[in-house]
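Trainee: okay, sequence plus prediction incoming.
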Amino acid sequence: MKKLLILSAFILLMGSNSFGQGGVDFSNGTWSELLARAEKESKLIFMDAYTEWCGPCKMMTRDVFSQKEAGDFFNANFINVKMDMEKGEGTGLREKYKVMAYPTLLFIDKTGEVVHQAVGYHSTDLFLELGETALDPEQNFGGIKARYNSGDRSPELLYKYALAKYGAMDSSYTGQAEEYLATQEDWSAEKNMEFIFRLTEDPHSKMFDYFFQNRPAFEAQFGEQSVAGKIDQIVQSQLNSISTDEDLKKIDLLYKKVYPGEAAEMSARLRMGIFAQKEDWKNFAPAAAAYHEKFPSKNWEELNEIAWVFNEMVDGKKNTKLAINWAKKSIGLDDNYFNNDTLASLYFKLGKKKKALKAAKKAISLAQQSGEDYSSTEALIEKINNK
């Protein structure tokens, strides 16, 4: 009898929710079977679109889906499913629903249409709020979109539609955001300031122009650090999307607008960095030479680094002599093993064996004093002596 009781308890445990103590119960089955269930039970499907490598996805599984209050609400109102977007049916669903970030939280009706969605980690409270919104046709993405498509252009609808698109990572949200703002006489109202601060991401938009032109007002409301961080984030997003010369020209204009005192130096450094990233050393060399001529560095590490890159990647006597000058300037700022080793390598590359040997011996002497590993310099000396 005791064995039977233990076995029964074990079976009950194995059959319970895999997320424990009343968490969200995720269903199995094919996508067509889940859609059939949605029609039969008159429920929406909640899909956690995830990947195995996604950190926030794992956090939601551990900290949110496991919560009893999340389970009570979602199990009662939705058919819940987890879909790995890189395996099985998930790959096709990723294409169908244009999933580009993880986790993407989708609410889908019986016909397979998305009625609401959001992207990113949500705390339990935000997750419950998301579910409640998905159930409300006046508030969910599908309902708002239908009203917009039928001609509703009320400020309330435009406000909600822009926020819904933004939350779904739909890049076209700027259109509705500026439609909403066009209905507002006072963009400086607290609600509108919050709206602009949250949704401004395109540096070529009217929202950004207003945000930047009224920077002191935004700093007063959100803090100088937050505003500076927002601007840096917008600029960085543009840097990440550079692919053409036209993109570079746009960045030049953006630098002039946002960082007027540093724009020229930032543009020059950007070009140097892009050529290095592409391993386009032919164009990197003149870009680096122009940058360091116009904006000479007083940092020994920066000078040593560019000299070493020229040693390793850039050919031509003229370029090697330029790199030697940088290495010497680096030594003048801080005489150490690293820049003397660089100088030795450059002299050897130029065919100046005596000078290379002298710099290498000095580098080893400095390394012995500072405790640095100088085995690579010993190997260089061997090459010099054997050539």
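Mentor: Done, it's in. Quick caveat, the model's predicted, so the values are computed rather than measured.

Trainee: C-alpha from now on. contacts and neighbour counts both.
Mentor: OK.

Trainee: so the closest residue to Val24 other than its chain neighbours, which of the three states?
Mentor: Spatial nearest neighbour of Val24, chain neighbours left out: Gly71 (3.9 Å); criterion: Cα to Cα, 6 or more residues apart in numbering. Counting by DSSP: H, G, I helix; E, B strand; the rest coil, the backbone at Gly71 sits in helix.

Trainee: this is the comparison structure:
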Amino acid sequence: MRIPLFFLLLVNLSFSQKVNFETTVDDAFRKAKKENKLVFIEYYNEECTICKSIEPLFSNKEMADFYNKNFVSYKINTKGGLQGKDSLFMAETKIKFQGVPYFMFFDQNKNFIHYSGAKSDLDYLLNIGKTALNPEQRTGSLQAKYDAGDRTIKTLYAYTDVAQLYQDDELSNTISNQLFEVYPKQNLGTRQSYLILKNSVFSIDNGFFIYWYQNRSNLKDFEKGSKSGEEIKVLERIVLESIQKQKSNWDLIQIEKVKEYTIGLGLSKSGNDFLWEEEAQLLLKNNQHSEAILLMQSLLEESQNNLFSTLYITEIFLNFTLDKVTLQTILSELEKLTKQEMDVEQKADMYYQQLLCLKKLKEDKKLDELKKVATKFYSDHTLDITNLNKI
């Protein structure tokens, strides 16, 4: 039976009305090699609102004709986490997106060449594809430009985005510092400077952060709509990220500077909320025992109504000191707790810390007396006395 020509044309037309997606990532790259095309991958989540709004555009004729002509397409759905070969593929790329949706492009050998965030706008999505086809404009050209010495604002700004994509903090900070070096200082108070701060700065040591912190009263009117008035949160984010990633490398001078930032930005009233453990260890390590005691007393004053916090604070100082005065101060603070109501675990912790203090102070008689009391308490409440016996 012969199929009418008009029917074949109708079928072909119906298929051309949508972007054709391969069923597996391996199929996509096999077909790309066969047809000598790039691979386009939509990285999305089927429950994402923006992703849902983009989906109908894949059935737009202009979109379908352009993407089917120039790319072999595939989708990676992140719902429920990456699975199987999709997970392995993303691990191989070393790309780590923080959200969805993104459009990614690869050559036939799985080399990453371009990416962009996506939105429900036909021209925008077409331009993403056109940029991916242009070797001079696509993301993959940025490293070559940078390595060749290109230090223009445009290249550096775009390249920080790529460094973030690979979560390369060292490279991100290096590029953002270079960006500040070449940026016209007379333009530091502009919206462009704010956008660089927002999108390309991740360290409190960067010049854009320092400028905007010092001029934070002017950090306003750059955001619109639902984000209006939230400019200060960019500085807060940079401080908190710096604490998370860099605190282990900081000395006491740097810690004091960061405490000033947390107070100035309203993240902390006293400055003791984020770095007190690191500060305590450094003070004790440097034999600055008087300063350590003052810090501990300040912390205990702030947490006087929180027994859990109090015991945690004394434990940290106890673990890092052999100084007699500091130990006596800790013992005195623990003694105050005996007058408070506490649960079994808290009282057991208090006994343990008291015993450890007495051991470090070499007060053997008091140690033996208290150990008998503590051992009975542990036994009465069927608690593990292994650590107690080590004292």
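Mentor: Noted; the coordinates are in hand. Since we're looking at a predicted model, the values are computed, not measured.

Trainee: fetch the TM-score of the aligned pair.
Mentor: For these two chains in superposition, a TM-score of 0.59 is obtained (TM-score structural alignment, normalised by the length of the first structure); 325 aligned residues with a Cα RMSD of 5.5 Å.

Trainee: now the nearest residue to Phe208 of the second structure once chain neighbours are set aside: how far from Gln98 of the second structure?
Mentor: If the residues on either side of it in the chain are set aside, Phe208 of the second structure comes closest to Leu197, at 5.9 Å by Cα to Cα, 6+ apart. Leu197 of the second structure is 18 Å from Gln98 of the second structure, where distance means Cα to Cα, to the nearest Å.

Trainee: still on that earlier bit, now do the contacts for the residue nearest to Val24 of the first structure.
Mentor: Gly71 of the first structure is in contact with 22-25, 65, counting by Cα atoms under 8 Å, 6 or more residues apart in numbering.

Trainee: what do you get if the cut-off is 6 Å, keeping everything else the same?
Mentor: Taking Cα atoms under 6 Å, 6 or more residues apart in numbering, we find Gly71 of the first structure in contact with 22-24.

Trainee: need these in a markdown table (columns: distance to Ala285 of the first structure, neighbour count and secondary structure).
Mentor: Output for the contacts of Gly71 of the first structure, formatted as a markdown table (distance: Cα to Cα, whole Å; neighbours: other Cα atoms under 10 Å; DSSP: H, G, I helix; E, B strand; the rest coil):
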| residue | distance to Ala285 of the first structure | neighbour count | secondary structure |
| --- | --- | --- | --- |
| Gly22 | 63 | 18 | coil |
| Gly23 | 59 | 23 | coil |
| Val24 | 58 | 28 | coil |
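
Trainee: need the residues you listed in a markdown table (columns: distance to Ile384 of the first structure).
Mentor: What follows is the contacts of Gly71 of the first structure, written out as a markdown table (distance: Cα to Cα, whole Å):
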| residue | distance to Ile384 of the first structure |
| --- | --- |
| Gly22 | 73 |
| Gly23 | 70 |
| Val24 | 70 |
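
Trainee: could you pull out the helices for the stretch 151-300 of the first structure?
Mentor: All helices of the stretch 151-300 of the first structure, identified by DSSP state H, counting those that start in this stretch, fall at 155-167, 173-182, 190-199, 206-213, 215-222, 224-239, 245-258, 263-277, 281-294, 300-313.

Trainee: including distance to Ile144 of the first structure, could those helices go into JSON lines?
Mentor: Formatted as JSON lines, those follow (distance: least, Cα to Cα, whole Å):
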{"stretch": "helix 155-167", "distance to Ile144 of the first structure": "6"}
{"stretch": "helix 173-182", "distance to Ile144 of the first structure": "12"}
{"stretch": "helix 190-199", "distance to Ile144 of the first structure": "18"}
{"stretch": "helix 206-213", "distance to Ile144 of the first structure": "22"}
{"stretch": "helix 215-222", "distance to Ile144 of the first structure": "29"}
{"stretch": "helix 224-239", "distance to Ile144 of the first structure": "28"}
{"stretch": "helix 245-258", "distance to Ile144 of the first structure": "34"}
{"stretch": "helix 263-277", "distance to Ile144 of the first structure": "42"}
{"stretch": "helix 281-294", "distance to Ile144 of the first structure": "51"}
{"stretch": "helix 300-313", "distance to Ile144 of the first structure": "54"}
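
Trainee: which one of those helices lies nearest to Asp109 of the first structure?
Mentor: Smallest distance to Asp109 of the first structure across the helices of the stretch 151-300 of the first structure (Cα to Cα): 17.5 Å, for helix 155-167.

Trainee: what angle do the closest one and helix 173-182 make?
Mentor: Angle, helix 155-167 of the first structure to helix 173-182, by axes from the mean of the first three to the mean of the last three Cα atoms, to 10 degrees: 150 degrees.

Trainee: give me the contacts around helix 155-167 of the first structure.
Mentor: So helix 155-167 of the first structure is contacted by 118, 141, 173, 176-177, 180 (Cα under 6 Å, 6+ apart).

Trainee: swap the cut-off to 8 Å and go again
Mentor: Under the criterion Cα under 8 Å, 6+ apart, residues 117-119, 139-141, 144-145, 147-148, 171-177, 179-180, 183, 199 lie in contact with helix 155-167 of the first structure.

Trainee: separation between the residue nearest to Val24 of the first structure and Leu357 of the first structure?
Mentor: Using Cα to Cα, one gets 73 Å for the distance from Gly71 of the first structure to Leu357 of the first structure.

Trainee: then Asp186 of the first structure?
Mentor: Applying Cα to Cα to Asp186 of the first structure and Leu357 of the first structure gives a distance of 73 Å.

Trainee: just want to know which of these two has more residues nearby.
Mentor: When neighbours are counted by other Cα atoms under 10 Å, Asp186 of the first structure and Leu357 differ, and Leu357 comes out ahead with 21 against 11.

Trainee: okay, and the more buried one sits in which element?
Mentor: helix 353-370 (DSSP states H and E).

Trainee: please consider this matter closed, and thank you.
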